[in-house]
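Asks: Sharing a model prediction with you, sequence too.
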Amino acid sequence: MHTVLEIKGRKYTIEGQEPIINKVLSIDYQKDKGSGDEIVFDKVLVYRGEFGQPCLNVRVVSEVVKELSKAKKIIVFKRKAKKRYKVKRGHRQPYTWVKITKVEPT
């Protein structure tokens, strides 16, 4: 079963009930949803070979596996030549593991 769904402007392709990593979801659902809670995605673009214009009437019910995790730290380093200006900062992008439990037409 091949399904394409859109979450916060990004398209995710899922095959069956595999987990997906969403990097944007954790910002919105951080306060409301925890580990084991259900999230419903309604913007399904492709489901079993059918293409929506723009969306289909299909619900994707998923479960938040991990509440909030962070990716590996990346280092951002800025400097200006001949001015003794150096700034070193790190950033860890938050993300959420989401496991698809069922895909059902409405």
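Replies: Received it, and whenever you're ready, just let me know what you need. Please read these numbers as outputs of a predicted model, since none were measured by experiment. Residues are numbered from 1 along each chain as shown.
Asks: switch to C-alpha atoms for all contacts and neighbour counts from now on
Replies: OK.
Asks: which residues touch stretch 41-56?
Replies: Outside of stretch 41-56, the residues within contact range by C-alpha atoms under 8 Å, 6 or more residues apart in numbering are 1-7, 57-62.
Asks: and the comparison structure, right after this:
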Amino acid sequence: MEGKSSPHARWVPGSGRDNDEVRAGREEARIAFELGNAVRERRQALGWSQAELARRAGMTQPALSRLEAGGPTPTIGVLDRIAHALGARLTVQFTDAV
């Protein structure tokens, strides 16, 4: 069966997605996870449930849950509403790459 691909074939660098694309996907996932974690930590510090923060931010609890889990990156507008609901100010900062 030479030349046929197997569902159990090993991944070979350069054989699939471009490495830059993979790195970009990982970076996006890292940012989404850190953002969700920051929202969850602030919410928990206030002693609020997801439902309470979602209500105050004008969104659904399932949408907030996805955000806290590192799901799809929210828009700046959604982040601003969440920050306002948390009694915080949304800031964006650029730092040197490590």
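Replies: Received the coordinates, thanks. Note that this is a predicted model, so its numbers are computed, not measured.
Asks: May I have the TM-score of the superposed chains?
Replies: Superposed pair, TM-score by TM-score structural alignment, normalised by the length of the second structure: 0.22. Supporting alignment: 35 aligned residues with a C-alpha RMSD of 3.7 Å.
Asks: could you flag which of the contacts of stretch 41-56 of the first structure are buried?
Replies: The neighbour count (16 or more other C-alpha atoms under 10 Å) marks 3-6, 58-62 as buried among the contacts of stretch 41-56 of the first structure.
Asks: would you list the contacts of stretch 41-56 of the first structure in CSV and tack on secondary structure and distance to I21 of the first structure?
Replies: Output for the contacts of stretch 41-56 of the first structure, formatted as CSV (DSSP: H, G, I helix; E, B strand; the rest coil; distance: C-alpha to C-alpha, whole Å):
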residue, secondary structure, distance to I21 of the first structure
M1, coil, 19
H2, strand, 17
T3, strand, 15
V4, strand, 14
L5, strand, 13
E6, strand, 13
I7, strand, 11
N57, coil, 24
V58, strand, 21
R59, strand, 19
V60, strand, 15
V61, strand, 15
S62, strand, 12
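Asks: tell me which of those residues is nearest to T13 of the first structure?
Replies: The shortest approach to T13 of the first structure among the contacts of stretch 41-56 of the first structure belongs to V4, at 4.4 Å (C-alpha to C-alpha).
Asks: Now for that closest one: which residues touch it?
Replies: Listed by C-alpha under 8 Å, 6+ apart, the contact set of V4 of the first structure reads 11-14, 44-47.
Asks: Return the subset of those residues lying in helices.
Replies: Per DSSP state H, helices hold no members of those.
Asks: before we move on, the earlier item: switch the buried ones among the contacts of stretch 41-56 of the first structure over to a markdown table; also include distance to P94 of the first structure.
Replies: Compiled in a markdown table, these are given as follows (distance: C-alpha to C-alpha, whole Å):
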| residue | distance to P94 of the first structure |
| --- | --- |
| T3 | 25 |
| V4 | 23 |
| L5 | 21 |
| E6 | 19 |
| V58 | 28 |
| R59 | 25 |
| V60 | 23 |
| V61 | 22 |
| S62 | 19 |
